[in-house]
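# I'll drop the sequence and a predicted model, then ask my questions.
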Amino acid sequence: MLSKTLQKAFNEQINKEQYSAQLYLSMAAYCESLNLPGIAHWLKEQQREEIGHAMQLYKYIIERGGRVELGVIEQPSLDFKSPTALFQDVLNHERSITASINKLYEKALKENDYASQVMLHGFIKEQVEEEASASEILETLKMAGEKGQALLMLDRQLARRGMG
């Protein structure tokens, strides 16, 4: 049985994952408006992953005899200064999600909830990958700039996400 404290924390994490999905879809729409379909594709893949994370948490709460309680999802940003600024936002957002998952893990540790600790290991591992990926793209954008052939090459590269 999931404690009330952990149930509340897992429900809050579901809300954060759903917000993440909305944020990435908003970012994708921005990139579509700049005619960067590859970057938009990468962001839409990210959006699908976030929905998957929310559903993993949903299923886990149910499996542990808890109740899923969905909250209001805040409206994400609609405009971004540039692709580079957007990926800085992605990295910052992923870091905030990492911090949130770490706090959730700390609560599971405090309550000696071993099942929750094991379940969260996958999320912790995933966050390392998420931050590394966002950081790599951000650094590439900083080196390549936001105009010309280098941006188009990065756009084409990111269009291949999920095709391998």
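Good, I have the coordinates.

# hey, let's count contacts and neighbours off CA atoms from now on
Will do.

# neighbours of Q149, just the number please.
Using other CA atoms under 10 Å, Q149 is surrounded by 11 other residues.

# can you check the one 10 residues further on too?
Neighbour count for A159, taken as other CA under 10 Å: 19.

# Could you check which helix or strand contains the nearest residue to it once chain neighbours are set aside?
Nearest non-adjacent residue to A159, counting by CA to CA, 6 or more residues apart in numbering: G38, 3.7 Å away. Using DSSP states H and E, G38 sits in helix 37-63.

# Against which helices or strands is that helix packed?
Other helices and strands packing on helix 37-63, by 3 or more CA pairs under 8 Å, 6 or more residues apart in numbering; DSSP states H and E, are helix 4-33, helix 149-158.

# Deepest-packed of these, please.
By mean neighbour count, with neighbours taken as mean count of other CA atoms under 10 Å, helix 4-33 ranks first of the helices and strands packed on helix 37-63 at a mean of 21.

# One more to weigh against that first structure:
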Amino acid sequence: MALRDKMEKAINDQINAELFSSYLYKSMASWFESQDLPGMANWMNIQAKEEMDHAMKFYDYVIERGGRVIFQAIEAPQSNWESPLDAFKAAYDHEVYISRRIDDLMDMALEEKDHATRIMLNWFVEEQVEEEDNASTNVAKVEMLKDSKRGMYMLDKEFASRVYNPPVAE
């Protein structure tokens, strides 16, 4: 069964949101580099790659269902933050926003009785639980150490240990 127009448009909008997410995290990575926090930049660069993976997962799904991906302009992301804590709080808020968008897509799939899309979206619902948890944990860690230069140095080293794990084909 082909993807319905309404769902195809909504997923195209989500592809744009995921690409913006990647762009936002690259912007955060650049800002962290300018603050001499390469570990935090590493964390955000990996997050940007994951968001690109999410966009491609939606892209592949639209194509698989006989639809067409229509790319849209990507809004310019914020480029400066007051502090590492401010940046990580912004990342958390962004993940909450993306979760709401995924929930809206799920609601639409249920309304449209589009069970294939609903099943595909289950992966994203679970992923967003993980994304929000990671983001809130990062906020808590930075908040704990925000006034300690030595602590921030150690935390930056911890963030540097994150590695990119590309998705495995299903």
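Nice, I can see it. Computed from a predicted model, the values in this text were never measured in an experiment.

# mean deviation of stretch 87-105 of the first structure from the second structure?
With mean CA distance after the TM-score superposition for the first structure, stretch 87-105 of the first structure departs from the second structure by a mean of 0.3 Å once superposed.

# what separates that stretch from the chain centre, distance-wise?
With CA atoms, centre = their mean, to the nearest Å as the basis, the distance from the averaged C-alpha position of stretch 87-105 of the first structure to the chain average is 8 Å.

# One more: stretch 19-27 of the second structure?
A distance of 8 Å separates the C-alpha centroid of stretch 19-27 of the second structure from that of its chain, computed with CA atoms, centre = their mean.

# Can you tell me what sits against that stretch?
Identification of contacts with stretch 19-27 of the second structure by CA atoms under 8 Å, 6 or more residues apart in numbering yields 44-45, 47-52, 55, 74-79, 91, 94.

# Of these, keep whichever come out buried.
Applying 16 or more other CA atoms under 10 Å to the contacts of stretch 19-27 of the second structure, the neighbour count classes 44-45, 47-52, 55, 91, 94 as buried.

# Do I have it right that L145 of the second structure meets D156?
No. In terms of CA atoms under 8 Å, L145 of the second structure does not count as a neighbour of D156; the distance is 10.7 Å.

# And the residue nearest to A159 of the first structure, how close does it get to F80 of the first structure?
For G38 of the first structure, the distance to F80 of the first structure equals 17 Å [CA to CA, to the nearest Å].

# ok, now I51 of the first structure?
If you measure I51 of the first structure against F80 of the first structure using CA to CA, the figure is 22 Å.

# now R160 of the first structure
Distance, R160 of the first structure to F80 of the first structure, by CA to CA: 23 Å.

# so what's G38 of the first structure up against?
154-160.

# er, A108 of the first structure actually
A108 of the first structure makes contact with 6, 114, 116-117 under the criterion CA under 8 Å, 6+ apart.

# Repeat the analysis, applying 6 Å as the threshold.
Q117 (CA atoms under 6 Å, 6 or more residues apart in numbering).

# measure stretch 69-87 of the first structure end to end?
With CA to CA as the measure, the ends of stretch 69-87 of the first structure fall 31 Å from one another.

# quick check: it aligns to which part of the second structure?
With TM-score structural alignment applied, stretch 69-87 of the first structure matches the range 70-88 in the second structure.

# what's the answer for stretch 102-112 of the first structure, then?
With the alignment judged by TM-score structural alignment, the segment of the second structure matched to stretch 102-112 of the first structure spans residues 103-113.

# roughly how far is stretch 67-74 of the first structure from the heart of the chain?
What separates the centre of stretch 67-74 of the first structure from the centre of its chain is 17 Å, taken as CA atoms, centre = their mean.
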